[in-house]
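*Asks:* What would the 3D arrangement of this be:
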Amino acid sequence: MTHCITHACGHEQAHYIPGSTSEKARKARWLTTTKCRACFVADRKAEDAAAGALDDAAVAHLRLAPLVGSERQVGWAASIRAKRLARMVQAAGGGDPDPACAAVGDARWWIDHRDLSDADLLTKARAAAPAYVPASDGAARHAA
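*Replies:* This next block holds a predicted model:
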C-alpha cells in the first residue's frame, strides 16, 4: 500500500511501505523526520560541490598534467585526482605531494586506480608517469 508522507522539509512524497501494521506505522513516523528524495539529492549535490571546491583549492598551486579522455572520463577523473591529491597535500603538511601523481594525465588511469591506498597510488603513478624522473639526490625533476 502506498502512503503519502509529509517529510521534514515540508514536501509530500508517496512511499510504498511493506510489513505489518506496526512496522508500517513505525516506518511512516521515521519518514516524517527525513527529507524527501528531491531535497536529499539536492543537499547531497551541494555537499559534493562544496567538498570538490575545497579539494580544487587545495591543489590549485600544483602543476597538473591536463587530463585526456572522454568528456565524462575527464570530469570524473578530475574530481578523483583533486580529492586524492588534496589528501596527499594535507598529509604532507601543506607541502606538495610526489610530482609523479601530478604528471599522470590519463583520465582512465585515475578512474581505474581510485580505490588504491595512497602508497599504492604513488607506486603506480611513478610507473605510469614517464615524465617523472627521480634524481640521485632524492629530489624529483621532470624530464624534457
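
*Asks:* only C-alpha atoms for contact and neighbour calcs from this point on.
*Replies:* Noted.

*Asks:* element containing residue 5, please.
*Replies:* strand 2-6 (DSSP states H and E).

*Asks:* burial of residue 26, as a residue count?
*Replies:* 11 (other CA atoms under 10 Å).

*Asks:* go on, residue 52?
*Replies:* Considering only other CA under 10 Å, residue 52 is surrounded by 18 other residues.

*Asks:* And the helix or strand it falls within, what does it pack against?
*Replies:* Residue 52 belongs to helix 37-58 when elements are defined using DSSP H and E. When contacts are defined as 3 or more CA pairs under 8 Å, 6 or more residues apart in numbering; DSSP states H and E, helix 37-58 sits against helix 71-91.

*Asks:* So what touches the helix it packs on?
*Replies:* With contact meaning CA atoms under 8 Å, 6 or more residues apart in numbering, helix 71-91 is reached by 52, 55-56, 58-59, 67-68, 95-97, 101, 107-108, 110-111, 114, 118.

*Asks:* Which helix or strand lies directly C-terminal to the helix or strand where residue 13 lies?
*Replies:* Using DSSP H and E, the element containing residue 13 is strand 12-16. Downstream of strand 12-16, the first helix or strand assigned by DSSP H and E is helix 21-31.

*Asks:* another one to check against the first:
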Amino acid sequence: MALTTITRSCGHPEQVQIHGSNTHGQRDRRAQRLASEPCAKCQSTGRAELNARAADVAEHAGWPQLTGSARQVGWAQTIRVDMLTALADTLAATAPASVVGQVTSLYTAVLLRQTDAPWWIANKARDGARLAARLMTDADRAELAALREISDERTQDTATTEQPTGDAVTAQLRADIARRDRGYARETALKHAGQRAAEARLARATAIAEIGRLLREDQDDNNEVGIVRAEHLTGLSRPTLTDARDDTEAWAEVVKLAEGTLAGYDDDEAALHARLPYLAGLDAAASYLYRLHEDRHIAQHGFSPMDDLRLDEPVPGADELAAAYRQAVRRIAGRED
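*Replies:* Predicted coordinates for the structure are as follows:
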C-alpha cells in the first residue's frame, strides 16, 4: 500500500492510496489510469457546469420547473435535456417528414409533464420515444392519429409542397445545446493546452539544469568545450548558459528525485517523470509490455504469472526497457556502474 500524489488530467495533484504490490507494474498502471481522470473536485465542478447549462436550456425553452432536492433537480435537468435532444434526433429520422415538427412537439410535451426529478433520474437510461408513447393520454393518441392522417394527405402532393424539418423550439434547443457544448469543449481544450505548456516549461527548465551540470563538468576539465561552443550546440544564449552553470541547486533537486525513485518513492518518481518525459515514456512502454505479457498468460493458462512467484520468467522487450529506465535513473543519481 502506498500513499501517492498523482497529477490528474485536470492538472491538479491529488493524494490517493494504491494497494497491492508493484512486482509487474500493477500500482503503476493504477496510477496511470487515475492520472487520466480529473480529480474529485473537478469531476464535481464538471457535473455542476453540465447541470447549469441544462438549467439555462430549460429556462430558455420555458420548460416546467422540476421538484426534488437541489442535487436531484440539478442532475435531472441534465438528464431531461439529453433525453429530449435524443428524442428530437430519433423522431427526425423516423417520423413522417411532413409532420415531424408537430410529432416532436407532442412527444416533448408528454415528457415535460413529468416534473418529479427522481422520475427523470430513475428513467435516465430509457428511450424517450418509448417513454412518451407509454405516458400518452387518449387525447394525445388522438392527436397523434390526426397527425398521421395529415401526413398521409401531404405525401400525395410532395412534389409541390415544402416539407417542414421540425418546429422552431426543437431547432433552437439543438442549436443552444450545440453552442454550449462547443464552449465547454474549448474550455476543456484550453485547460489541457495550459497543462501541456506547464509541463513543457518544467521539462525545459530541467534540460537547462542538466546543461548547467555538463558545463560545470567542462569547467572542471579546463573548458574543453567552453561557453561559446555550448552556445552553438544548444541554441541557448550565453547569459542563460552562464546562469545554468552557476546554478547548482536546480540539478541537485533532480538528483534527489532520482535517488528517491531508486528507493521506491512513488511521489519522487512521478515528479522525475514530469521533469524528464523520456523517462516516463520508457517506464510506460515497459509497463505496457508487462501488462500485455500478463494478459496473454492469463488467456493461455487461466491465471496471472504474478500469482506464482516461481514464474519469474523473462519478458522480451519489457525487460530491456525496464533495464534502460533503471540505468538512466541511476546515471542521473550519479550511481553509474
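
*Asks:* Distance from the chain centre to the strand holding residue 5 of the first structure, please.
*Replies:* 33 Å (CA atoms, centre = their mean, to the nearest Å).

*Asks:* what's the counterpart of residue 127 of the second structure in the first structure?
*Replies:* Under the alignment (TM-score structural alignment), residue 127 of the second structure pairs with residue 117 of the first structure.

*Asks:* quick one: its match and residue 87 of the first structure, what's the gap?
*Replies:* Distance, residue 117 of the first structure to residue 87 of the first structure, by CA to CA, to the nearest Å: 11 Å.

*Asks:* who has more neighbours, those two?
*Replies:* Neighbours around residue 117 of the first structure and residue 87, counted as other CA under 10 Å, are more numerous at residue 87. The numbers are 18 against 11.

*Asks:* hang on, the earlier thing: and the match of residue 127 of the second structure, how close does it get to residue 84 of the first structure?
*Replies:* Using CA to CA, residue 117 of the first structure is found at 10 Å from residue 84 of the first structure.

*Asks:* and what of residue 51 of the first structure?
*Replies:* From residue 51 of the first structure to residue 84 of the first structure the distance is 12 Å (CA to CA).

*Asks:* quick one, which of the two is more surrounded?
*Replies:* Neighbour totals were compared for residue 51 of the first structure and residue 84, and residue 84 leads with 20 against 14 (other CA under 10 Å).

*Asks:* That one corresponds to which position in the second structure?
*Replies:* Checking TM-score structural alignment: residue 84 of the first structure goes with residue 83.

*Asks:* rewinding a little: contacts for the strand holding residue 5 of the first structure, please.
*Replies:* 12-17, 28, 31-32.

*Asks:* switch the cut-off to 10 Å
*Replies:* The contact list for strand 2-6 of the first structure, computed with CA atoms under 10 Å, 6 or more residues apart in numbering, reads 11-18, 24, 28-36.

*Asks:* if we can go back for a sec, so the helix holding residue 52 of the first structure versus strand 12-16, what angle?
*Replies:* 110 degrees (axes from the mean of the first three to the mean of the last three CA atoms, to 10 degrees).

*Asks:* How far away from the center of its chain is stretch 33-41 of the second structure?
*Replies:* With CA atoms, centre = their mean, you get 8 Å for stretch 33-41 of the second structure.

*Asks:* cool, stretch 111-119 of the second structure as well?
*Replies:* 31 Å.

*Asks:* Would you mark the buried spots in that stretch?
*Replies:* By 16 or more other CA atoms under 10 Å, the buried positions in stretch 111-119 of the second structure come out as 111-112, 114-118.

*Asks:* start to end distance for it?
*Replies:* Stretch 111-119 of the second structure has an end-to-end distance of 11 Å (criterion: CA to CA).

*Asks:* List the contacts of that stretch.
*Replies:* So stretch 111-119 of the second structure is contacted by 63-77, 79-80, 83-84, 106, 120, 124, 128-129, 131-133, 135-136 (CA under 10 Å, 6+ apart).

*Asks:* And stretch 253-268 of the second structure, by the same measure?
*Replies:* Stretch 253-268 of the second structure has contacts (CA under 10 Å, 6+ apart) with 2-6, 15, 27-28, 31, 206, 209-210, 249, 251-252, 269-276, 326, 328-335.

*Asks:* next one: stretch 216-232 of the second structure
*Replies:* Counting by CA under 10 Å, 6+ apart, 210-215, 233, 235-242, 244-248 sit against stretch 216-232 of the second structure.

*Asks:* Which members of those occur in helices, if any?
*Replies:* 210-215, 233, 238-242, 244-246, 248 (DSSP state H).

*Asks:* are any of the contacts of stretch 111-119 of the second structure buried, and which?
*Replies:* 66, 72-77, 79-80, 83-84, 106, 120, 124, 128-129, 132, 136.

*Asks:* now the residue of the first structure positioned farthest from its centre: how far from residue 28 of the first structure?
*Replies:* Here the first structure reaches farthest from its C-alpha mean at residue 21, the gap being 40.6 Å by CA atoms, centre = their mean. Computed as CA to CA, the residue 21 of the first structure to residue 28 of the first structure distance reads 10 Å.

*Asks:* Lovely, talk soon.
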